[in-house]
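# after the sequence you'll find the predicted model.
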Amino acid sequence: MENMFCFQCEQTAGCTACTGKAGVCGKTAEVAIDQDELTGALIGLAATCKAAGTQTATATKLLVDGLFATVTNVNFDGASIDSLIERVHAETAAIAQAEGIEAAADYPLAELWSADEDIRSLKSLILFGLRGMAAYAYHARVLGRTDAAVDAFFVEALAALVQPGTMDDLLPLVLKVGEVNLTCMGMLDAANTETFGTPEPTEVTLNVEAGPFIVITGHDLYDLKLLLEQTEGKGINVYTHGEMLPAHAYPELKKFSHLKGNFGTAWQNQKREFDNLPAPVLFTTNCLMPPKDSYADRVFTTEMVEYPGTVHIGEDKDFTPVIEKALELGGFSEEQHFTGINGGDHVLTGFAQGTVLGVADTVVDAVKSGAIKHFFLVGGCDGARPGRNYFTDFVKATPDDTVVLTLACGKYRFNDLDLGTIGGLPRLMDVGQCNDAYSAIQIAVALANAFGCGVNELPLSMVLSWYEQKAVCILLTLLYLGITNIKLGPTLPAFVSPAVLDFLVEQFHIAPTTTVEADLAELLG
């Protein structure tokens, strides 16, 4: 078997690349190579669409599905990846034949991995950003929302990867990924709120009641809605996990009385938390780790998530197998009392733009009076690498006259803390999922407008943790918006070359996290 090459996530081996027979994520070299082949086929499809001057709906769906399938912790099933490759090849051939042109060849990703390190770095930023954006486009499409400019950009950017270019040629495209991702996140934000209502502040218990239950994890709110509908009246409770936590804030989901609370903490703790769990777990998006034998028979997947040997729920969305497993296992015999990593037994969520901007006058007055001295956005992806306790310690150390906004699964490091209130608002406010970075951006823009200044002039600091490709596209969006002085940790991406890092430092003053004391002193300085 060939060795793999993968350095797209934060946990990559030695902070350089996974290059052996398996990745740190548990992906085998065979699957990693299949995913590179799929990516090369997607680039060939995009190049064919560009040459033909046409982009079919099938091609768009394949580009989004295929890119999403290659996000870390999504698809570990080589047969599934091979099937996607076949479909991509078929569509490429069909477009070429219909337009009377020669189909573009698959792009061998080995050429990218062996390219000049600065070109490789910039093209990796583009590719990994596209993978993250594809996940958001996928969820929006599930809710019936698409955007022609977003769809066209997948073709434009993928086709550009086969072209020779300099750093000056590629840097604008890197930032354009951020620009288009802003549109994509806005599209998903609108789709979510139009379908499920505007999020509202909600207290969510971490306790689990006695009786049958299902744990649902990931990002797809529509999957949760379907599961709630199919379990209603069957004596089965539903608990969110990981990035599904913010679902509790949406009115159209809250109305289901058997949506009870949140189980567990962040995704990387699942092997411990799901071990001996008397309930099935439904994975709707990335965050799947190879399951242990002790609970593998209780893992169900859907959408682009697949793992060999687990039951996959197809496009018919019939969750009967999950429901039957929940009834079979029976749940806990008595109520279980769980806590977050800091000992809290509940968490708050629902502080998206609709809530925060609804009290914008109160917030602005608190800043003007000096009651609020600073805002911190502390969020992003969580992970297992040592050093992530930095984010817990940072939040604990923030002064009482500051507000902490958070989002994505990085919040599990500290979201059960009680930081008290300020101006009638909690000092710690959960904006939502990673894609709700759009909400955080809108809050920042609104505050800047209220004070008649730019976002960079606000008393606002961003301290971000990253793990996978959705964090990459969000970072590129922040850079596109010209936001500076971002602290990024716990390590910098392995695919960012020294020259590209120098550019980011010079242009955007992006910097790695250091110590809590030093970073707080600098940011509050």
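Nice, I can see it. Numbering: from 1, shown residues only.
# every contact and neighbour count from this point should use C-alpha atoms.
OK.
# can you give me the helices in the stretch 251-400 of the chain?
251-254, 270-273, 320-329, 353-358, 360-369, 389-397 (DSSP state H, counting those that start in this stretch).
# show me the one of these that comes nearest Pro201.
For those, proximity to Pro201 was assessed by Cα to Cα; helix 353-358 is nearest, at 7.4 Å.
# on that earlier part again, including mean neighbour count and distance to Thr146, could the helices of the stretch 251-400 of the chain go into TSV?
Formatted as TSV, the helices of the stretch 251-400 of the chain follow (neighbours: other Cα atoms under 10 Å; distance: least, Cα to Cα, whole Å):
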stretch	mean neighbour count	distance to Thr146
helix 251-254	17	22
helix 270-273	15	33
helix 320-329	18	30
helix 353-358	18	22
helix 360-369	15	31
helix 389-397	17	35
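# need the ones you listed in TSV (columns: distance to Ile236).
Converted to TSV, the helices of the stretch 251-400 of the chain look like this (distance: least, Cα to Cα, whole Å):
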stretch	distance to Ile236
helix 251-254	16
helix 270-273	20
helix 320-329	7
helix 353-358	31
helix 360-369	40
helix 389-397	34
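# nearest to Asp116, of those?
Taking Cα to Cα, helix 389-397 is the member of these nearest to Asp116, at 34.1 Å.
# and the comparison structure, right after this:
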Amino acid sequence: MLFTVRIDLTVHLKEKAMFCYQCEQTTRTDSGNGCAMAKGVCGKDQVTADLQDLLIYGIKGIAQYARRARGFGISDREADGFILYAMFTTLTNVNFNPARFIAMIQEAARLRDRIKARYEEAARDRGTAPEVLNGPATWQPVDDMDGLLAQTASAAVTAGREQVGDDIVGLRAMILYGLKGVAAYAHHAHVLGYESDELYTRFEEILDFLAGDPTDAEALVDQALAVGQLNLKALELLDAANTDSFGHPEPASVRMTPVKGKAILISGHDLKDMAALLEQTKGMGINVYTHGELLPAHGYPKLRAYPHLVGNYGGAWQDQTREFAEFPGAILMTSNCLVEPHPRYRQRIFTAGPVGWPGVRHIANGDFSPVIQAALAFPGFQEDGPEQTVTVGFARNAVLGVADKVVDAVKTGAIRHFFLIGGCDGAAPGRNYYTDLADRVPEDSVVLTLGCGKYRFNRHEFGAIGGIPRLLDIGQCNDAYSAIQIASALAQAFNCGVNDLPLSLMVSWFEQKAVAVLLTLLSLGIRGIRLGPSLPAFLTPALLEQLSARFDLKPITTAEADIEAALHRAA
């Protein structure tokens, strides 16, 4: 099968190019705002892109019947979990393996047909004629690669653009990409055993809405905001899953330099995989290092309790080719942010969960023995590096535990303003803005940060205001719920709305989880967000104008000008 895939892939690449504009790094030219070529900037080839579109199409078919089956009290937990997992695999820099997408497409058709049969039986049992559905509900994937790829026209994200125009297609895309982000957050909760029927129901309703190829702009905007509210539910669920499983994060000092000994590097976002790896390496003389978005994991008491969790290695995802090549041990990638593995480390990198790359060993059963064996086979670090640390763990409990001091500092004028500099990092030009911004924030102001964008400034010295650190690392992008709760608690303490706080949001976006968080903030009525380093390509000028008018959403300019505008607005 893999040999056939490679042959068909080569043939198909010669026939047509892919189109994708779901992430910030997408190619932007005069001819279009998307990667329209044989291979995207992320490394995703045209075949994988088409298969991902087909998988999403198949998932919409599941949702069409699952939504109606729920009307008869019928739910399918296997299908619920599959929808989250499968959508997660289509996020930017997650899975690049065509063979796994083919298997998931077939699985989507199987689950849809099972739910369809249960729905139709329940309808007949109640004397009701089953609803006749079309589109994804009736699509049947063919068995061969060429035939499968020939079916992509109706599944493409730009399908129907000639009939409805770019604005409608862009709104559909915003909803879909937001849902992909929700799926990622909900999947992380799901693997820890936290689920919500309300979340599954709303997820299916919105997918069913998209399956009908909606054309009403106002209804599409409403659904986009509904995605934001759904994401808030997913973030709340994930927060409960993480804190119940590993304790509430606490401020902790994290070593950023190597320790002598055998080594495993774990990257991505998944705390369950990290906990399992730590347990399986206990007492084996292997040091474990976090990377990327797993840096905040050191704040969780139950994870920090493992003495061989010795620190963090490297920075944000876009530097992994160099950093992974220099790391002298095994590497485990647990979720999104994978780039094409370089030959220098391809034989010692492993994937787990939704992640995948052709030819890279995948751990599907939670048994990390191959990773451990690889770590023991490689030399590890030969000596300790000079000790350097950063502090993490300022999630909602830690910050709200000193809320009275924060409020007093604001009332006395010791703290003038809060700048939330959060979101993704990336390789595209313009992201030095966030370094400049953090460094230029006045000394009487506090920087809140979350996401991997923090690596651009989290080793800088910020000092403290009355014992309150001027840089508060809230956590991963997954911890956006903490930021929302902190802002809400401060607003309550000052008896005002969040928009009235001395708080400015400068958000860097990259992929679909960031889209979901942005929609959450907009659904909560947050205004004046500055977004960068560039605005989403799927938002047309007309859509951007509408969002600007309704939410005062605006692009970043310069660090100096944006700080001045923020302080002037708050004055």
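In hand now; what should we look at? Remember, it's a predicted structure, so these values are computed and weren't measured experimentally.
# ok so, going back, and the helices of the stretch 251-400 of structure 1: which comes nearest Thr72 of structure 1?
Taking Cα to Cα, helix 270-273 is the member of the helices of the stretch 251-400 of structure 1 nearest to Thr72 of structure 1, at 15.6 Å.
# residues in structure 2 matched by that closest one, start to end?
Helix 270-273 of structure 1 corresponds to residues 320-323 in structure 2, going by TM-score structural alignment.
# how big is the offset of the matching stretch relative to structure 1?
Its matched residues in structure 1 lie on average 0.7 Å from stretch 320-323 of structure 2 after superposition (mean Cα distance after the TM-score superposition for structure 1).
# got the contact list for that stretch?
With Cα atoms under 8 Å, 6 or more residues apart in numbering as the test, stretch 320-323 of structure 2 has contacts from 314, 339-342.
# how much space separates Arg77 of structure 2 from Tyr200 of structure 2?
Taking Cα to Cα, to the nearest Å as the measure, Arg77 of structure 2 and Tyr200 of structure 2 are separated by 9 Å.
# who's more crowded, these two?
Applying other Cα atoms under 10 Å to Arg77 of structure 2 and Tyr200 shows that Tyr200 carries more neighbours, namely 24 against 11.
# tell me where the stretch 1-150 of structure 2 has strands.
All strands of the stretch 1-150 of structure 2, identified by DSSP state E, counting those that start in this stretch, fall at 28-29, 32-33.
# and Ile83 of structure 2, what's its match in structure 1?
Aligned by TM-score structural alignment, Ile83 of structure 2 pairs with Leu63 of structure 1.
# off-centre distance for stretch 221-235 of structure 1?
On the basis of Cα atoms, centre = their mean, to the nearest Å, stretch 221-235 of structure 1 sits 23 Å off its chain's mean C-alpha point.
# same deal with stretch 504-518 of structure 1?
Relative to the centre of its chain, stretch 504-518 of structure 1 is centred 22 Å away, using Cα atoms, centre = their mean.
# buried ones in that stretch?
Buried residues in stretch 504-518 of structure 1, counted by 16 or more other Cα atoms under 10 Å: 504-505, 508, 510-513, 516.
# please apply the same query to stretch 23-30 of structure 1.
Of the residues in stretch 23-30 of structure 1, 23, 25, 27-30 count as buried by neighbour count, 16+ other Cα under 10 Å.
# read off where that stretch ends up in structure 2.
Against structure 2, stretch 23-30 of structure 1 falls on residues 40-47 (TM-score structural alignment).
# what do you get for stretch 459-470 of structure 1?
Residues 502-513 of structure 2 are the counterpart of stretch 459-470 of structure 1, counting by TM-score structural alignment.
# how near is the nearest residue to Glu102 of structure 1 once chain neighbours are set aside to Gly44 of structure 1?
Among residues not flanking Glu102 of structure 1 along the chain, Ala96 sits closest, at 5.7 Å (Cα to Cα, 6 or more residues apart in numbering). Separation of Ala96 of structure 1 from Gly44 of structure 1 (Cα to Cα) stands at 11 Å.
# many thanks, I have nothing further to ask.
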